[in-house]
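# only the shape, not the letters, is given here:
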């Protein structure tokens, strides 16, 4: 192994594209982020301009390399992750066929409703996909396009996920990486192959030939072109790994390689997952997909009901009031600090209001909408802010509770994502989940996890398990649950789930 080699990890998330350079032992050498605007041209739509996305990747890579000030030939590989599902349609030359669609999009809910009502769904679909299906998946979005934008078919040469599109632009080689492919309900997951009969079941068989070849996570998906080298500062010919889906990358960064170890990832989505040596075939399970560690699967129970709810509340409600009445652009860091102070000023009670965190819709309650319930004249803005924090936590508890039904999970849960940066929120999570939380020591978990995959592709480490062992750190904190609040959270959760049941 050459200790002077590096891996560039890139994460195309819901709002920011990040490029992070890591040493062979996982040290973060340099990083750079570029924002990408989310477009909501119609209710239930969440899209992005793909040309802007591509430019954000160029800017992030160049900014990271300029900050690192290293010889680019020392970079052993580039490895990309990004949000799962959604849809990125490309022409043969790499130009986008239309705007990209993010996985929080719910325009295709009526399509999904019809599929889930079929008596043969479990037999004909779930047995192959190992998954339920929801509106933000490619199968639903392709069917919606056939019904509403039929011209998209002729404009499209390739169906891609976000990271696979970026790899295509970096290398000129067209592939889809295996973990992402196993998430999108177009694959027979046990057999690791696309399935024409499955696509016919969805009513989208004509799209089958637009699916690209599969590449393994640690495989080489292409090499940096001369044009991209001139745009970014990367060396021409640098290998680009297959990479992996963001939920897999986050778990790898958390050191999750052994069976029955759970992770909670607090981002735009409420991601909750554990590793299994066998696929979960229970018809009530949410999703089982391929994991980059050979011989394993990642089992998820998740929803688009995560930290984005707090971001929306602070931006549109708190920030909106300040903009309208104060005439100033609010300081988001000060707003967040003030909210945490307000939460600590009140004693939590079972009489507190609830916030239903469905700003981006929900597959837990199809057609569900966000809102407060249980407000009365006694409550203040402090109670409402706490309710938003709690709503995100209660959705994670909903998902973790379901995962605990499928396997004897270890008591400790690895914890990462935006909420892990708040000591207050982390303690609230621990109290609610009733488990010690191992807070991941990785400021950019997605890029670190996918860099571990890239380190294998680049020849630095022999396999993913070794790469994770060498590149990840012990938890920066272990937060124990406070028994004094356990009973209150149990009561709150029972009322929360009872309300969700009335909405189904």
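The structure has been received and is ready for your questions. This one's a predicted model, so the numbers in the text were calculated from it and none came from an experiment. Residues are numbered from 1 along each chain as shown.

# going by C-alpha atoms from here, please, whenever you check contacts or count neighbours.
Noted.

# so residue 234 is in which element?
In the assignment (DSSP states H and E), residue 234 maps to no helix and no strand.

# make sure it is actually in contact with residue 226.
No - judged on Cα atoms under 8 Å, residue 234 makes no contact with residue 226 at a distance of 9.2 Å.

# those two: which is more packed in?
Higher neighbour count among residue 234 and residue 226: residue 234, with 23 against 14, using other Cα atoms under 10 Å.

# show me the contacts for the more buried one.
Contacts for residue 234 (Cα atoms under 8 Å, 6 or more residues apart in numbering) come out as 62, 65, 72, 73, 224, 228.

# repeat for residue 168
With Cα under 8 Å, 6+ apart, residue 168 has these contacts: 94, 174, 175.

# which one (most neighbours) among these?
residue 175 (24 neighbours).

# so residue 92 belongs to a helix, correct?
No - per DSSP: H, G, I helix; E, B strand; the rest coil, residue 92 lies outside any helix segment and is coil.

# how many neighbours does it have?
A count of nearby residues for residue 92, using other Cα under 10 Å, gives 15.

# who touches it in this structure?
Counting by Cα under 8 Å, 6+ apart, residue 92 has contacts 156, 157, 158.

# next one for the comparison:
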């Protein structure tokens, strides 16, 4: 048996998987986010341990024999969080999370140093870890002076599980301190934030052994001795392992709260000017590129709240066949935008409204706006040297067949829909636990799910969609100039 633990923003999910990669059971523990000031987003690391304990207790209650047979554990987690520890591993302050924007000024200052883009292959975004440490140095110097360890969220869980200060490449690539091509910490970039490599965890690959479960925890949760803990992965790379998106050119589009277009790469292909993330993958000698939009299903959920109609009812009202764009355009920049604009201050808009613009027209515009934002990410990936031939859809938004038709037509790519199953980050983490414990070949383990259906682009609407996308592209600079 193998266990995957995914530390998300809203909860911890623990999943049991057998040697044939069949899911035996799963359980979760809830988390909340603290927002003490506008733009702040924090969590107490003690809550991560409490939520993990809740999930593991539930698994033990439901599947005691299977949990006792676990031989490997994989970890996945929300990326970029700054978890600061003192010399005794005490937590110095609440963790500053990935969606915290307080360090936008520090991020801009670090990004102005050309070494950061040159070495990391990425823009220094406000959500990344390095600018958060710069903010702490500038605003909480007494805390900064005590920092002995900087850990990412899932690696704090690893410290609790194993007693080891370790991380892996995919998660560490989101800190702005990793030499992403060389897969090692950059002393120069750490020095730019007045830190040293000794304050960073030792790096391993996601498939490597990265400690063993402490005996007292093994006894507490009913596991045996010598349970291996894998390096693991950041949440998107772990999801890619779960989806089998590990070979060069394989890709998925994730329609979650945010949206992600993720492509696996057999070589390192940075292009920071396009605001594409170029990160290490969880597998050795593999990288990935990622376009990220900040509001995907979040945009539809916002529309649902405003109209008082559920998201499912809104999309169902559009019918089963894709419609031509109406001329109403929605810019889904409700929380700013990352790829390709790197603009935290931009905000969303409807453009082209008329008396005839009813609720269905607005719903259609919202879905199209997200589809066009994902098309922006596709164009950014192309500029970075990645050519895709198809994508697989995951996430809650992928339940809308209409939306998938819109995405397929906007991208001019077929969209594969996997057969029912849970192929997310916890499953990918469990796969990494299996690889670390057994030494199995990663590619043979991280296979793609069976495709239940392929959604093809609608040829009759290709020209209309291309015209609407051009209009969408022209609106960003106009809105930017109006709000800034």
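Ah, there it is. All of these numbers come straight from a predicted model, not from anything done at the bench.

# can you give me the TM-score here?
Comparison of the two superposed chains (TM-score structural alignment, normalised by the length of structure 2) gives a TM-score of 0.90, and 475 aligned residues with a Cα RMSD of 2.5 Å.

# which PyMOL command selects the buried ones in the contacts of residue 92 of structure 1?
Of the contacts of residue 92 of structure 1, the buried ones can be selected in PyMOL as follows, counting by 16 or more other Cα atoms under 10 Å:
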select buried, resi 156+157+158
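
# filter the contacts of residue 92 of structure 1 down to the ones in helices?
Judged by DSSP state H, the subset of those located in helices is empty.

# give me the subset of the contacts of residue 92 of structure 1 lying in strands.
Mapping the contacts of residue 92 of structure 1 onto strands (DSSP state E) picks out residue 158.

# what is the nearest of the contacts of residue 92 of structure 1 to residue 125 of structure 1?
Taking Cα to Cα as the measure, residue 125 of structure 1 lies nearest residue 158 of the contacts of residue 92 of structure 1, at 22.9 Å.

# so that closest one touches residue 210, yeah?
Yes - counting by Cα under 8 Å, residue 210 is a contact partner of residue 158 of structure 1 at 4.7 Å.

# what segments of the stretch 101-250 of structure 1 are strands?
In the stretch 101-250 of structure 1, the segments counted as strands under DSSP state E, counting those that start in this stretch are 158-160, 176-177, 187-188, 193-194, 214-215, 220-223, 239-241.

# let me have the ones you listed in JSON lines, extended by distance to residue 496 of structure 1.
Listed next are these as JSON lines, based on distance: least, Cα to Cα, whole Å:
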{"stretch": "strand 158-160", "distance to residue 496 of structure 1": "37"}
{"stretch": "strand 176-177", "distance to residue 496 of structure 1": "38"}
{"stretch": "strand 187-188", "distance to residue 496 of structure 1": "35"}
{"stretch": "strand 193-194", "distance to residue 496 of structure 1": "39"}
{"stretch": "strand 214-215", "distance to residue 496 of structure 1": "42"}
{"stretch": "strand 220-223", "distance to residue 496 of structure 1": "45"}
{"stretch": "strand 239-241", "distance to residue 496 of structure 1": "43"}
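
# who wins for proximity to residue 33 of structure 1 among the ones you listed?
Across the strands of the stretch 101-250 of structure 1, residue 33 of structure 1 has its closest neighbour in strand 239-241 (19.5 Å, Cα to Cα).

# any idea how far residue 115 of structure 1 is from residue 304 of structure 1?
20 Å (Cα to Cα, to the nearest Å).

# looking at these two, which one has more neighbours?
Taking neighbours as other Cα under 10 Å, residue 115 of structure 1 and residue 304 compare with residue 304 leading, 25 against 18.

# for the equivalent of the more buried one over in structure 2, give me its contacts.
Residue 304 of structure 1 maps onto residue 294 in structure 2, with residues paired by TM-score structural alignment. Neighbouring residues of residue 294 of structure 2 by Cα under 8 Å, 6+ apart: 257, 258, 259, 333, 334, 335, 336, 337, 338.

# ok, 6 Å please
Applying Cα atoms under 6 Å, 6 or more residues apart in numbering, we find residue 294 of structure 2 in contact with 258, 337.

# between the strands of the stretch 101-250 of structure 1, which one is closest to residue 309 of structure 1.
Across the strands of the stretch 101-250 of structure 1, closest to residue 309 of structure 1 is strand 158-160 (Cα to Cα), at 27.5 Å.

# over to the closest residue to residue 16 of structure 2 other than its chain neighbours. Which of the three states is it?
Closest residue in space to residue 16 of structure 2, ignoring its immediate chain neighbours: residue 3 at 4.7 Å, by Cα to Cα, 6 or more residues apart in numbering. Following three-state DSSP, residue 3 of structure 2 is assigned to strand.

# look up how far residue 199 of structure 2 lies from residue 3 of structure 2.
Distance, residue 3 of structure 2 to residue 199 of structure 2, using Cα to Cα: 29 Å.

# neighbour count: those two, which is higher?
Each of residue 3 of structure 2 and residue 199 has its neighbours counted (other Cα under 10 Å); residue 3 has more, 33 against 18.

# can you give me the helices for the stretch 301-450 of structure 1?
Assigned by DSSP state H, counting those that start in this stretch, the helices in the stretch 301-450 of structure 1 fall at 308-312, 319-321, 332-344, 381-404, 423-433, 445-457.

# typed the wrong thing, it's the stretch 1-150 of structure 2
According to DSSP H, counting those that start in this stretch, the helices that the stretch 1-150 of structure 2 contains are 45-62, 64-68, 104-111, 114-120, 129-139, 141-144.

# can these go into CSV with extra columns for distance to residue 177 of structure 2?
CSV is the format used below for these (distance: least, Cα to Cα, whole Å):
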stretch, distance to residue 177 of structure 2
helix 45-62, 22
helix 64-68, 37
helix 104-111, 11
helix 114-120, 7
helix 129-139, 7
helix 141-144, 17
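
# need the winner for burial among these.
Highest mean neighbour count among those (mean count of other Cα atoms under 10 Å): helix 129-139, with a mean of 21.

# what range does that one cover in structure 1?
Taking TM-score structural alignment, helix 129-139 of structure 2 hits residues 138-148 over in structure 1.

# repeat for stretch 360-378 of structure 2
Under TM-score structural alignment, stretch 360-378 of structure 2 corresponds to residues 382-400 of structure 1.
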